[in-house]
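3D model of this:
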Amino acid sequence: MNDDANLVKLGQIFDGFAEFVEDPSEGELPQQRILPYLFGNRHQHDLGMIDSSAAEITVTVGGKDYAIKQSPGLLTSARAGGTTGAAVWRTTSLLAEWFVSSDNPLFKSGLLDETCTLLELGAGVAGLLPLVVAPQIKTYHATDQSYALKLLQENISANSTSKKRNTKSPNHADVRLSSLDWELDDVNHFLSSHDLSDGLDLIVASDCVYNYHLIEPLTNICAAICRHRGRNLRPTLCLIAQQVREPNVFEEWLTAFSQHFHVWRFTDSTLGAALGIQSGYY
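Below is the predicted model:
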C-alpha cells in the first residue's frame, strides 16, 4: 500500500511507545494481552456498557462532564443488523480519556495533529470521541449504521458548547456523520463521495470485535480503506480499542488482521495507570 521507507519510519516512531506483534497465530494469548493499539478488560462480569438501562448518563472525560443520551429500548429490540451502538461502552470512555491526555503518544509523536483526517467505524450514539478528538485535528468522520446517527448528532450538538484548552472550540470542530455498513456499502463509492480519495490518516474502532461474524467485515473494510491512501503519503494507521470478552474471538480477529497489517501494541507505560496491567485494562 505504501513504500518500505514509510513503514520503516513508522516502525522507528512506534518503537518509542509500542511493541511489535510478530505473529499472533503462534503462541497463546497471555492474560488477553496481545493487543495492537488496544485496551481490553479481562473482567467479564458484564458486557462493558456503563449503564445500559439509563436513557441519559454523565461521563467525565478530561475533567469535563458530558451528558450522553442512550436508547435502552433500541438496545433491547430485535432490530436486524444489531443494536449495540445504542448504548455507551466503557471502552469508549477510556479511549476518550486516553486521547485527551497530554502524554498521548499519537499527538506527542506527531502521528496526529491539526492537519489529520480521522474516520471512526462503529461510532455508536455516544459522541465522546468526536467531542474530544475533533478539536485537535482537521476532520473527524464518525460512521455507523443509520439507526445510530440521529442520537449521535444530538449528543455531539448538546455537548459542543464550551471551549477546550489549546484547541478549537468543539462547536467549530469539523465533525461529519455518515452511514457506513461494513458488509453492504461500497468502500470506493463511500470514500469518493466524501472527498476522501487520498484516504485517511487514522481509522478508529472502539469495541467493535465482539463476535466471530464481525471479524471478516471489520478486517476487510479497514484494509479496503487503507488501500486508498496516496502512495506518497504516510500509511493509514488503524487504532483498535477492545474489551476482551471472549479471548478466542479476539485472537481469531487479530490473526486475520495481521494478514493485512503490521501490528503493534501499546506498552503499559504508554497506557498509564488507568489502563495498565494492574487496573485490568490493557
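
rest of the way, CA atoms for contacts and neighbours
Noted.

now do the helices in the stretch 51-200 of the chain.
Assigned by DSSP state H, counting those that start in this stretch, the stretch 51-200 of the chain shows helices spanning 72-75, 90-100, 105-108, 128-133, 146-158, 187-193.

also this sequence, please, to line up against the first:
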Amino acid sequence: MAFKLWLLDEETIYEHVFERYTQLEGQSGKLAQDLGIQDRRGGVLEITFEPSGLEGGRKKKRVRRRNKASSVEEDQNVAVDSYHVSVGQSISSLHSSRDNGNSTTGYVLWSTTPFFINWLLYSTSAAPFRLGSQVEVTCGSSCEGHMLELPRLIDLTGADRGKRGILELGAGISGILPVILGNFVDTYVSTDQKGILNKLKDNIMENLSQLTRKRCISRSLRLELPTVEPVGDADITAASLPSKSTLHLEVAALDWEKINLQDKKTHSLHPELSLIGETCSSVYVIAMDVIYNEYLIDPFLKTLKQLKHWLQTTYNLQFHVLVGIHLRSQEVTTLFLEKAIIEYDFTVYDIVDQVIQESRFNFYLIT
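The predicted structure is shown next:
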C-alpha cells in the first residue's frame, strides 16, 4: 500500500508531533538510542544497498536486466539494482574548531540518508515517488480527504519524456545520494558550505561507477562525455556507444545565510541553480537531517522560500521539497513545523507510512 499524506496546519502540528514521539517512545527498546551517525568507528565506510525486501507474490510487468555477472528480473515499480559505495568521513573534523568553526555536522555520514535511499528505491509504499501518481491526503480524523498528484521524483524506466532534477541542500561529504539517485534523473545539483565541497567531490568521484544507467557530465567535477575511444585499429565515437541518457551532475557552494535570489545581479553566482531551471520541468529539493537545532530553521526556510519563488516564476517548474528529520529534540521538530506552516506559509504534509513510523526518522513533503 502506498504512503498517505497528512496535511498539517497550525492546530494539527501538535497532534502529529505528540503521536510521532509517542510512537518513538514505544519503540525505544528496538531502536538505537544515539545521535544518528551511521558509523563513528571508521574513516572509510563500506555501504551496500540492495532490494532485499521485495514482495514475491504479486504479478507485475517484468523486464530482464543484466546487472554485473547475474541476471535479475526488474519490477517496473521497485528498483532492483544493487549499489555499493565507499564513503570517506572525518570524525576528527566534526569535532575540530579549526576545520569546523561554523559547527556543521556534514563531515560524517548520518543514518537518515541511507534509510531514505533504501525506502525510496525498494519499499513498495514509496511507489508514488517512483511512478508519479495520485496520493491520498487526509486533513485529520474529522475532515474528508482528497487526492494530490505528485510528479515522479525518480524514473526507474528511463522512458518518461519529462525532465526531472534534484537539488540537494546540506549534502554533507558522503555523496551517495547523487551517485545513486543520479541514475534516475536528468540533472542533480548537490550543495553545501564551501568547506565541505572537496570531500564531497572526492566521495562522488570514488563512487562514480555506481552511475550504471547514465553517462555523466559535470563542469565542477571536470567530467566530459567521451568523443573518441581507440579500440585496436578502430575508433569508436560516443554516438556508437551503448545508449545511455546523460546526467548533468554539479557540486556547488550554497550558503543559506547569504543567498539572495531576489537580486538579479547575484543570479550569475549560482549557475548550477539556473541549470536546473533551464533543463528540467520539475524539481525536488532534498534535505536530509539538516534540521537538528533551532538556529538552522530560519536560514533553511528562507532559502526554500527564495528557491520556490525563483524557480517557479522564472522557469515555471513544478517545485516540491522532501525534508528528512532524525527525531531527536521534540522542541526543534515542533518549532520547524510551526515556522514552516505559520510564519513561512508553506504547505506541509507528513508522509504517513508504516516503515517510516517504525524508524527514528520522519519525512515531510513541502510545497
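
let me know which of the helices of the stretch 51-200 of the first structure is the nearest to Glu22 of the first structure.
helix 105-108 (21.4 Å; CA to CA).

and Cys116 of the first structure, what does it touch?
By CA atoms under 8 Å, 6 or more residues apart in numbering, the contact set of Cys116 of the first structure is 137-139, 200-202.

please repeat the previous calculation with a cut-off of 10 Å.
By CA atoms under 10 Å, 6 or more residues apart in numbering, Cys116 of the first structure lies in contact with 134, 136-140, 200-202.

who touches the aligned partner of Gly82 of the first structure in the second structure in this structure?
In the second structure, the residue matched to Gly82 of the first structure (TM-score structural alignment) is Ser103. Taking CA under 10 Å, 6+ apart, we find Ser103 of the second structure in contact with 93-97.

with Cys226 of the first structure instead?
Cys226 of the first structure neighbours (CA under 10 Å, 6+ apart): 1-2, 198-203, 220, 235-238, 260-261.

residue in the second structure paired with it?
Counting by TM-score structural alignment, Cys226 of the first structure lines up with Lys308 in the second structure.

ditto for Val61 of the first structure
Using TM-score structural alignment, Val61 of the first structure pairs with Phe49 in the second structure.

for the nearest residue to Ser77 of the first structure once chain neighbours are set aside, what are its contacts?
Spatial nearest neighbour of Ser77 of the first structure, excluding adjacent residues (CA to CA, 6 or more residues apart in numbering): Thr83 at 7.4 Å. Thr83 of the first structure makes contact with 71-77, 124, 145, 147-148 under the criterion CA under 10 Å, 6+ apart.

sorry, back to before: and the contacts of Ser103 of the second structure, which of them are buried?
Among the contacts of Ser103 of the second structure, the ones that count as buried by 16 or more other CA atoms under 10 Å are 93-94.

and of the contacts of Ser103 of the second structure, the nearest to His326 of the second structure?
Nearest to His326 of the second structure among the contacts of Ser103 of the second structure, with distances taken as CA to CA, is Leu94, at 18.0 Å.

let me see the contact set for the nearest residue to that closest one once chain neighbours are set aside.
Spatial nearest neighbour of Leu94 of the second structure, excluding adjacent residues (CA to CA, 6+ apart): Tyr107 at 5.6 Å. Tyr107 of the second structure makes contact with 88-95, 99-100, 171-174, 195-196, 199-200 under the criterion CA under 10 Å, 6+ apart.

for ChimeraX, what selects the buried ones among those?
Only the buried entries of the contacts of Tyr107 of the second structure go into this ChimeraX selection, using 16+ other CA under 10 Å:
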select :88,89,90,91,93,94,100,171,172,173,174,195,196,199,200
